[in-house]
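In: Need the 3D shape of this:
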Amino acid sequence: MNVNPIQLFDAESSTYTYILAAPGSNEAAIIDPVDHHWERDLAHIERLGLKLAYILETHAHADHVTSAGKLRALTGAMAAVPSGCGISPAELQLRHGDVIRFGAGEEIAVLHTPGHTGGSMSYVWRDNVFTGDTLLINGCGRTDFQSGSAAALYDSVMNKLFRLPDDTRMWPGHDYKGQSVSTIGWEKRHNARLANRSLEQFVELMANLDLPRPKLIDVAVPANRNLGLPHGA
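Out: Alright, predicted model coming up:
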C-alpha cells in the first residue's frame, strides 16, 4: 500500500517539511519543521486527527530556524536528531542504522549521509527517502561549510542513497524550481551534478561553485542546535 507523506513548503527558504502518518494509528512524525510555520503544521496534524510522536531533523540547518523545540513543548513529541550535529537538547541522538518506530508498525530507517554537513542524515519510510540537503532534485546540497565534504557527499549518495531501489520516491529538503518529488532511479541516471560523474570530477565541480555565504547562518545554526529555542529555554 502506498501512503504519501504530506509535503509542506516554506517559500522564504524553499524548505520542505514532511508529515508522515499511516492507517492503523493516529501517531505521526514530522521532518524539518520551520519556526514560523508551527501553527500551520499543528493545524494539519489536528485536522487529520493525528498525535505527533517524533520531530526529526536532517541536520542543523543554516538557512532557517526549526520549530522542533516549540512543537515538542506543545505536543509532547520526542525530538530525534543526527548525533553528529551538536543538537544536544534532543531526546534521541540518532546514528546510522537506527530505526524509529511509531504508529501501527511504522518504521523510519536512519541513514548517515554526510557531505552537506558532517552529521547529515536521510530517513527511509516505506518506499520513500527524505534526503535533506544531501540529495536534491537534479542537484545536491553545498559542501563548503559545517564540516561539509564533497568527497563524503559523493560517497553518501553513491553508496547509500543510490543503492536504494530505483522506484524509491526521493523527497528533498529544498527545491528552488517548483519541483516536489523524484525517484532514486531518475537521479541515478540524470542528476546534473552526480550522474555519470567520477569522484574527482564531482569534487572539482563542487570546489568551483563559488556560492554566497547563507545570510542566516550565524543565527540559524546556533538556534537549531538548541531546537530553535532561545538559549537558556
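In: C-alpha from now on. contacts and neighbour counts both.
Out: OK.
In: Now do the buried residues in stretch 28-48.
Out: By neighbour count on 16 or more other CA atoms under 10 Å, the buried set for stretch 28-48 is 28-35, 37-38, 41-42, 45.
In: One more, so I can put them side by side:
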Amino acid sequence: MLLRRVPRAVAIARGVATGRGDRKLLLRQLFEPVSCTFTYVVADARSRDAVVIDPVLETVPRDLKLLRELQLNVRWAVNTHVHADHVTGSGSLRAALCCPTAISGASGARADRLLGEGDELPFGAFALRVRPTPGHTPGCVTLVLDDESAAFTGDALLIRGCGRTDFQRGHTVSTVGEEKRLNPRLTLSPDDFVRVMEGLALPRPRIMDVAVPANLRCGIQDDVA
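Out: Sure thing, here's the model as predicted:
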C-alpha cells in the first residue's frame, strides 16, 4: 500500500511524472488479483533508474513489458517482507534483468542485500529509506521516499486495517494522517489492539506452505548470496 503525505502525490498515484526542482518521479501501481497484492514501480523520470517493490511471480511478464515500454533500468527488486500469500517475483526479475534483490535482514530470507534501519536504496536522484515496521512479520519494513512524500508499507499498515491484504477492498491509496484519525485499529489503546487482533480468527493464507519457503529463497532463484 502507498501512503501519501502531500497533495502532489495524487498525480503520482495516477502514474504521472511529478517532482520538486529538477527531480521528477515516475510511479506505477500494479495489481495482482489472486493475492490482492500491489506492486510498485518507482523511477527517476530523468535517469530512468527504477525500483520494483513487492513483485509477484505470476505477473513478472507484465512487469517486464511495462519496464521495457517505459525504458526503465531496474536498480533494485525489493520485498517489504516475506510474503505468505504469493511467491515473490524478485528472483525472476533478477534473472531477467541482472538487478540485485533486497529484503530486511530481520526477515531471515536470502537476497543480494539485507536491509537494516537507515539503509537506502538509491535510484537516480532519489532514494528509498528503510524503516523497520515489524508486526505483520518480524522482518517487515516500510520504504520511505527520501523527501518523505510517500511511504510503501507492505502489509504492516493497511487502509483502515493492518496485517493482511486479502480482506481489503475498494481503497488503494491513503495518507498517514488519515489512518491515524480513522483507522479503527490504530485508534485503539495498546491493550484493545492486542485483543482485537487476537480475536480476528483469520484463515491461514491458502498457499502459505509454498510461498514462505520460496520467498525465504528470494523466489525461484537458487544462487543468491
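In: Output the buried residues of stretch 28-48 of structure 1 in a markdown table, with secondary structure and distance to His174 of structure 1 appended to each entry.
Out: Output for those, formatted as a markdown table (DSSP: H, G, I helix; E, B strand; the rest coil; distance: CA to CA, whole Å):
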| residue | secondary structure | distance to His174 of structure 1 |
| --- | --- | --- |
| Ala28 | strand | 21 |
| Ala29 | strand | 19 |
| Ile30 | strand | 15 |
| Ile31 | strand | 12 |
| Asp32 | coil | 10 |
| Pro33 | coil | 12 |
| Val34 | strand | 12 |
| Asp35 | helix | 16 |
| His37 | helix | 16 |
| Trp38 | helix | 18 |
| Asp41 | helix | 17 |
| Leu42 | helix | 21 |
| Ile45 | helix | 22 |
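In: and which of those is nearest to Gly119 of structure 1?
Out: Nearest to Gly119 of structure 1 out of those is Asp32 (CA to CA; 14.7 Å).
In: And that closest one, what's its match in structure 2?
Out: Superposed on structure 2 with TM-score structural alignment, Asp32 of structure 1 falls opposite Asp54.
In: Over to Leu92 of structure 1?
Out: Under the alignment (TM-score structural alignment), Leu92 of structure 1 maps onto Arg113.
In: ok, its match touching Thr101?
Out: Yes. Judged on CA atoms under 8 Å, Arg113 of structure 2 makes contact with Thr101 at a distance of 6.3 Å.
In: Between these two, which has more neighbouring residues?
Out: When neighbours are counted by other CA atoms under 10 Å, Arg113 of structure 2 and Thr101 differ, and Thr101 comes out ahead with 22 against 17.
In: picking that back up, so which pair among the buried residues of stretch 28-48 of structure 1 is furthest apart in space?
Out: Counting by CA to CA, the most remote pair of the buried residues of stretch 28-48 of structure 1 is Ala28 and Asp35, 18.7 Å apart.
In: measure Gly232 of structure 1 to Ala223 of structure 1 for me?
Out: Applying CA to CA, to the nearest Å, the value for Gly232 of structure 1 to Ala223 of structure 1 is 11 Å.
In: More neighbours: which of these two?
Out: Ala223 (21 against 5).
In: Next, the counterpart of that one in structure 2: secondary structure please.
Out: Superposed on structure 2 with TM-score structural alignment, Ala223 of structure 1 falls opposite Ala214. Ala214 of structure 2 falls in the helix class when you classify it by DSSP: H, G, I helix; E, B strand; the rest coil.
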